[in-house]
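J.: After the sequence you'll find the predicted model.
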Amino acid sequence: MAIDEAITLKKLEVFLAFMTHNNMARVSESLGQSTVSVHRALHSLEEALRCPLFKRAGRQLIPLPAAYSFVEYAQRACEECEEGVRKVREAAGFNATRLKIGALYSLTLRCIPQLLIGLKSRRPDLDIDLTLGSNRELLQQLADGRLDAIVIGLHGPNDNQALAAVPLFHDEVLLAAPLHSPYAGRRQVDLRDFRAEKFVALNAGFATAQDFDRCFERAGFLPRIVMRAPDIFSLINLVSGGVGYSLLPGRVGEFSPRLTLVPLEATYAARQVITLLLPKSRERDPKLLALAAECRMVGRRNRTMPA
């Protein structure tokens, strides 16, 4: 037997409320509905069941045996639906107390610790898992649902319609050189002066690796890359050790006292927008709302400062 489409959970809730209070005015008050709406819902439920539930005594409704018989099943239906919604939201990560965040290695000095401390003050109940990786890796894990949100570097506004974005700050890409380099201390450098120099670079997939390629494309030549590194820390050590020059964002300057960063001439300038990305389908998740709010706070404090 097919269930009549007029039998809805909302009508079952009205029915159960009436069977509890047995008073139209109290039901109206408890549900925040008018007495007319309550009466209409009960009458519509009777019609959909094709069975009377109440007898009328003036303006009063008196439950019939059928109504008392139906209470158990209506209660079970509402409870099962409520439990199903809870389970589904939990499976989707909405009700869980664990938040999985992805971030770039280069954000672990100030930005991410600052962000996580603020988030924990907002939501002390949260357990946070932090995954570090490249732009490419983190975006894939976000798309696969293995991460709830990521903080990465973009080269402009977010163009992924499935993701919501919260910008935190901008960061300039600079020439990275060891302290003893003849270029250290200059106000600006022209990349065309580096045709004969050795360079080290990040593996593909990092935002900084993309910036490296774009800057040299503007300079009109391919740099002599003697080594590639799997992460920003290894790259900083290679530059500090004199293996070669590189192009790095300003936020990494404090990672090594043996590293100096020199601005590029405007012709080759590149900028990263450090941005929180999260699925639009989960924008109302309380955990992600708290994370986005904290990112906006960090953004206001660090709008033009490396972090």
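T.: Great, that's in hand.
J.: drop to CA atoms for contacts and neighbour counts, all remaining ones
T.: Noted.
J.: Tell me how many other residues crowd the residue nearest to residue 252 when sequence neighbours are not counted.
T.: Leaving aside its chain neighbours, residue 252 sits nearest to residue 106 (6.2 Å; criterion: CA to CA, 6 or more residues apart in numbering). Counted with other CA atoms under 10 Å, the neighbours of residue 106 add up to 26.
J.: got the contact list for residue 106?
T.: Neighbouring residues of residue 106 by CA atoms under 8 Å, 6 or more residues apart in numbering: 232, 233, 251, 252.
J.: can you pull the buried residues of the helix or strand in which the second one is found?
T.: By that I understand residue 233. Element membership for residue 233 (DSSP states H and E) is helix 232-240. Neighbour-count burial for helix 232-240, with 16 or more other CA atoms under 10 Å as criterion, is recorded at 232, 235, 236, 237, 238, 239, 240.
J.: One more: stretch 27-37?
T.: Taking 16+ other CA under 10 Å as the basis for neighbour counts, the residues of stretch 27-37 that come out buried are 27, 28, 35.
J.: wait, which of these is closest to residue 183?
T.: If you rank these by distance to residue 183 using CA to CA, residue 28 comes first, at 77.6 Å.
J.: Next up, a structure to set beside the first:
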Amino acid sequence: MDPSALSTLRAVRAHGGVTAAAAVRHLTPSAVSQQLATLQREVGVALTERAGRGVRLTPAGHALADAALDVAVALERARAACDAFVASPGGTVTVSAFSSGAELLLPGLLGRVAALGGVTVECADEDVAQDRFVALTDRFDLVVAHRPDGGVGWGADVVVEPLLREPLDVAVPSDHPLAAGGSVAPGDLVDLPWIAVREGFPVARVLDELTVRTGVEPRVVHRINDFHVVEALVAAGHGVSLLPRFTTRAGPGSGLRLLPLRDVRAGRLVEVLLRPDRARRVAVQRVLTELRALAADVAASTS
């Protein structure tokens, strides 16, 4: 069996169809269909079936997709065995991160990796809903993702490497009555206008917790995911928001103040996701080691 075709089968399952898999695999939909047809002839059993206007994997297709992961891991293990005899195994490693995580980590990561020699990092910002981060591991070697405190994990299909926990603070205008205090409680925030992220993004979970604690649903007046835009709106007096502590510009002259939220565990876990096969690449592990060290430095400097 062609390992490339096996990877395509896995992509069809992970992304829900031929067209989406083709985009991830940089193939045409026709090429994806041809690979699936070839695999099906080789195994002698149907691997896909019609589902509305698309296709889905049959039980046999799911079984082969599971086995395909083992094949991919074995191939990367073999490559890693050879890399062990190279003084400084190199190559290109692709890294994605959500926007504020990219701001926090990518500049330092690029500097650290440049000092290694032999490894090239290609970066992208991918700010997606929480349930879409795992799918990014088909496109990138390392995916910097975030999820709320106490939120569900990422599942068994990916390797998860914890990096750090970042508190989420309540941002208010610097001339707001609450700005004079050192922190705020959920009851202090009832009836205030909120600038929130879109539904499905990790920060939104804290607002759900505020509803539970106060019995009053926060009054959301704007939904904006770009935290720098949110900073500007808060500073101009257009609402309050939850913002990440490490990257929010809340110093003198910023027009806003960050206040820790009492009685609610308000934070997000920043983690790296990667496919088990890509985790075997020595170059990927070298970059991951630098990312872990960088995150440890960030956590130590902000504690």
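T.: Cool, got the structure. Worth saying up front: this structure is predicted, and the values here are computed from it rather than measured.
J.: Please work out the TM-score for the two chains.
T.: Put the two chains on top of each other and the TM-score (TM-score structural alignment, normalised by the length of the second structure) is 0.62; 215 aligned residues with a CA RMSD of 2.9 Å.
J.: related to what we said a few turns ago, same check for the contacts of residue 106 of the first structure, but in the second structure.
T.: Conservation of the contacts of residue 106 of the first structure in the second structure, assessed by both residues aligned by TM-score structural alignment, their matches' CA atoms under 8 Å: retained contacts are 232, 252.
J.: quick one: contacts for residue 191 of the first structure?
T.: Applying CA under 8 Å, 6+ apart as the definition, the contact partners of residue 191 of the first structure turn out to be 216, 219, 264, 265, 268.
J.: That one -> the second structure?
T.: When the two structures are superposed using TM-score structural alignment, residue 191 of the first structure falls opposite residue 186 in the second structure.
J.: out of the contacts of residue 191 of the first structure, who's nearest residue 40 of the first structure?
T.: Nearest to residue 40 of the first structure among the contacts of residue 191 of the first structure, counting by CA to CA, is residue 268 at 70.1 Å.
J.: Translate that closest one into the numbering of the second structure.
T.: Under the alignment by TM-score structural alignment, residue 268 of the first structure pairs with residue 264 in the second structure.
J.: if I read this right, its match contacts residue 209, doesn't it?
T.: Yes: assessed by CA atoms under 8 Å, residue 264 of the second structure is found in contact with residue 209 at 7.4 Å.
J.: quick one: which of the two has more around it?
T.: Here residue 264 of the second structure and residue 209 are compared on neighbour count by other CA under 10 Å; more neighbours surround residue 209, at 16 against 13.
J.: So the more buried one lies in a strand, does it not?
T.: No: following the definition DSSP: H, G, I helix; E, B strand; the rest coil, residue 209 of the second structure is helix and is not counted among the residues of a strand.
J.: what does it align to in the first structure?
T.: Aligned by TM-score structural alignment, residue 209 of the second structure pairs with residue 214 of the first structure.
J.: likewise residue 282 of the second structure?
T.: Correspondence of residue 282 of the second structure to the first structure, assessed by TM-score structural alignment: residue 286.
J.: and residue 251 of the second structure, what element?
T.: Assigned by DSSP H and E, residue 251 of the second structure belongs to no helix or strand.
J.: where does it sit relative to residue 73 of the second structure, distance-wise?
T.: Computed with CA to CA, to the nearest Å, the distance linking residue 251 of the second structure and residue 73 of the second structure is 47 Å.
J.: Other residues contacting the longest helix along the second structure?
T.: When the second structure is scanned for its longest helix (criterion: DSSP state H), the result is helix 59-83. Surrounding helix 59-83 of the second structure, the residues in contact under the criterion CA under 8 Å, 6+ apart are 3, 6-7, 9-10, 13, 45-48, 89, 276-278, 280-282.
J.: picking up where we left off before, who's more crowded, residue 251 and residue 73 of the second structure?
T.: For the pair residue 251 of the second structure and residue 73, the greater number of neighbours falls to residue 73 (18 against 10), based on other CA under 10 Å.
J.: how about residue 172 of the second structure, what's its match in the first structure?
T.: Residue mapping for residue 172 of the second structure onto the first structure gives residue 177, with TM-score structural alignment as the criterion.
J.: And residue 235 of the second structure, what's its match in the first structure?
T.: Matched by TM-score structural alignment, residue 235 of the second structure corresponds to residue 240 in the first structure.
J.: Go ahead and confirm residue 135 of the second structure touches residue 15.
T.: Yes: judged on CA under 8 Å, residue 135 of the second structure makes contact with residue 15 at a distance of 6.9 Å.
J.: Noted, bye for now.
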